[in-house]
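**Q** Compute the structure for the input listed below.
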Amino acid sequence: MRNEWMEIFSQEGYRFCKVKPEETGVFYKYYEEGFHLVMFIDGTNGYLPVMGQLQVMQERVQELFYHPVGRLQDFPEGFPVYHVELLTILLTDQVENAKQLCAEGKNIWIYDQNSKQLMIYENQPGDFWGLKNRIEQMDVQQNRQTSAPAAAKRSIMQLPFVTGLIVIANILVYIILSFGGATEDAFYMASRGAMYPEFLTINHQWWRLLTAIFLHFGVAHLMNNMVIFCCVGSRLEKYIGHWKMAVVYFAAGIGGGLLSYIMMLLSGNYAVSGGASGAVFGVIGGLLWVVIYHRGKLEGMTTKGILIMIVLSLYFGFTSIGVDNWCHVGGMLCGFLATLILYHGKRQKY
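**A** Predicted coordinates:
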């Protein structure tokens, strides 16, 4: 059993009882002729029971402590236990599998080992005798004790699959292009797949709406997009899943490029365009919908906060030179709509 969890329950007056399987332990605390029980399942090594197994484990633990006419070890003769309240905590990095257990079972919390966050779904108890706040305090203390370099390394290594793959792809494309010419040269970038209206209108090279997403004009352009994408992409992918994340990202990138193309045709102001910013704005738009779906608040994010970030980002773009603002607007709208269509998860309590 992990030391930080042992410390939490010990400070709250719980005692520990080892049960089978070995990944499972029970913390128990006596109160007025009854017990508060927390069955803790450490699934970080890949172990996670199926629904039937979990129900049997819960029933056996309750039977172990329910003794209205008997006695328990370490307690006086005739000690009665009339009430048993049980909570199950799943410590896991397989959140998607654990979600199914929450959907079908009762009194189950998930602790996401990757994000170090407690996840409580709408059909589960919002608290268990003050444990929710105590666990969240542990998260804050762990974050404070983690050094900045270690935290950065952990963040990079623990990026969700699709988010990490997209970041790697953008970096590799930039490195390859850097060996062939100047990435800040518009003519060079256009020759390598950036978007320019006449290539689409005359040559029908619509594939440029896709390739342009991976082309960045200089290392600063690349780094700015990837840093923001790591922050927002890792969160969105956790909520909506891998393949949906890929759909949102590319729908936003292509949609943003398409709106940029249309606005260039209407205005007559043609420019070579490229970069992942339209897709990144789409991911932010996706996060906006997820937060709205969860009644305007989710894991420290609020609808108001995301809207303020979007407004400020767009304002900065429209007051700057050389920014493809319509790509940002189109990407954000496409990302929002794509997530609205794809995401229908269970609402959570925090």
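
**Q** Please make it C-alpha for all contacts and neighbour counts, starting now.
**A** Fine.

**Q** So which residues of the stretch 151-300 of the chain form helices?
**A** Secondary structure of the stretch 151-300 of the chain (DSSP state H, counting those that start in this stretch): helices located at 161-180, 186-191, 197-201, 208-211, 219-240, 242-267, 277-293.

**Q** how about this one, so we can line them up?
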Amino acid sequence: MLIIALEFSTIVLKNIMRKWPMFTRFIHNAYPVFVEEGFELLSDRKEVDIFSEDVEVVRFIKRHNTILYIINFWNMLNIDFEVFTHRNNAYEKKLTEFFERLNCSHIIVLNLLITEEEMEFKNVSIFHPDQDIYSVSWIVELPTKKILVNKGDADEVLNIRQLVNKVFNIMDPSFDSEEENLRKYKDKIRRKIPLKEKSNNTALTYGIIVVNLIIWFVLELNGGSEDVNTLLLFGANEPFLVLKRDQYWRLVTSMFLHIGFSHLLYNNFALYLFGTRIERYYGKVKFILIYFTSGIIGSIASIFFSNTVSAGASGAIYGLSGALLFLAYKTRKEIDGFNTYTILVMILIGIGLGWVMPSIDNAAHLAGFLSGLFAGKLLLFPWKNRQ
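**A** Model prediction:
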């Protein structure tokens, strides 16, 4: 009998909830979700009954680090946009008066305009992250389960978007699977869209290859590319000369020298594979920065981890491969036939050979690769564009 009574009461409760306005149903499901995330209900005597059909706004508050977050759920069925604007401005003015007493660095007010009809913002917001109190407004359309962000506003505050979607899923269990399927579909389509080229030619890569070939022929005509004295004469890297004789220019000149034809062939082929793609999708300036930064750091690593004469563009080339690996991983796209997996395999094979063959300068390879990986990340997403 007890089980039957519980099932009956559950059915009755569900039927009652179905008859509630959508805002009341939304708040009824949102309350435990937000409380579980550490939010507290902020109410005065007029707003105690948050499940009332007449309620106009329900406020939650949470302190995260030094920032105070206030989430306002506005019942747009009971008020219009002008009333919301007037009351929100008054509320912000009140917060300004009490700001110093709240002991926080910033206050972010997120207004969720809960509506059962289509709504549009009537003005454009301008994001000012340096303000003490900043107000963000989103429209939450319950029938369509969409979150609309005002142009110029922040599109994410804490993990509120995720929490609202969680509430949607509680109200309609099919929403989560639809949202996930839509995300997977968009991701699949995004992967098929080719990357935007930053350069319509790869002249720099071919230019460096030509320079490498010319210098190699010059070495062959002046004692041979495998002769130590010839290599040193033309600028090979050597710890004593760099550190004790201050010949730092060797860190750069050694990048254009190659020891033997097989070394020349392997490096230039690798330069063609990675260099053309970096130049095309990062652009010429960033290509030069990645190439020479990685090459110089590779030469420096060679000095401290090797006591022999060294030469070659391997550090720079591994830097290009590191930047390309980051680009493929971040965009999850194939870059002219290369994806994250193929690039990583090529890099691991090259580094693996370095441990087996003693003549390969693995210190330069690893230093160049890590430099290129970091440079690729930094140049793909400059700090000035981050929030």
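
**Q** quick one on the thing from earlier: could you say which of the helices of the stretch 151-300 of the first structure is packed most deeply?
**A** helix 277-293 (a mean of 28; mean count of other C-alpha atoms under 10 Å).

**Q** Over in the second structure, find the residue span that one aligns onto.
**A** Under TM-score structural alignment, helix 277-293 of the first structure corresponds to residues 314-330 of the second structure.

**Q** for stretch 316-326 of the first structure, same thing?
**A** By TM-score structural alignment, stretch 316-326 of the first structure lines up with residues 353-363 in the second structure.

**Q** same check, this time on stretch 202-220 of the first structure
**A** Going by TM-score structural alignment, stretch 202-220 of the first structure lines up with residues 244-262 of the second structure.

**Q** With stretch 18-37 of the first structure instead?
**A** Against the second structure, stretch 18-37 of the first structure falls on no residues (TM-score structural alignment).

**Q** now do the same end-to-end measure for that stretch.
**A** 13 Å (C-alpha to C-alpha, to the nearest Å).

**Q** returning to what we had before: please name whichever of the helices of the stretch 151-300 of the first structure is nearest to Asn143 of the first structure.
**A** Nearest of those to Asn143 of the first structure, taken as C-alpha to C-alpha: helix 219-240 at 16.2 Å.

**Q** Can you find the partner of Tyr234 of the first structure in the second structure?
**A** Careful, residue 234 of the first structure is Ser and not Tyr. Counting by TM-score structural alignment, the partner of Ser234 of the first structure is Thr276.

**Q** list the contacts for that match?
**A** The neighbourhood of Thr276 of the second structure, defined by C-alpha atoms under 8 Å, 6 or more residues apart in numbering, consists of Thr202, Thr205.

**Q** Quick check: it vs Lys146 of the second structure, distance?
**A** 43 Å.

**Q** show me what contacts Leu148 of the second structure?
**A** Counting by C-alpha under 8 Å, 6+ apart, Leu148 of the second structure makes contact with Trp138, Ile139, Val140, Glu141.

**Q** Which member of these is positioned nearest Ile208 of the second structure?
**A** When the contacts of Leu148 of the second structure are ranked by distance to Ile208 of the second structure (C-alpha to C-alpha), Trp138 comes first, at 52.3 Å.

**Q** That closest one - that's part of a strand, no?
**A** Yes: under DSSP: H, G, I helix; E, B strand; the rest coil, Trp138 of the second structure sits within a strand.

**Q** Could you double-check that it lies in contact with Leu113?
**A** Yes: Trp138 of the second structure is within contact range of Leu113, at 6.1 Å (criterion: C-alpha atoms under 8 Å).
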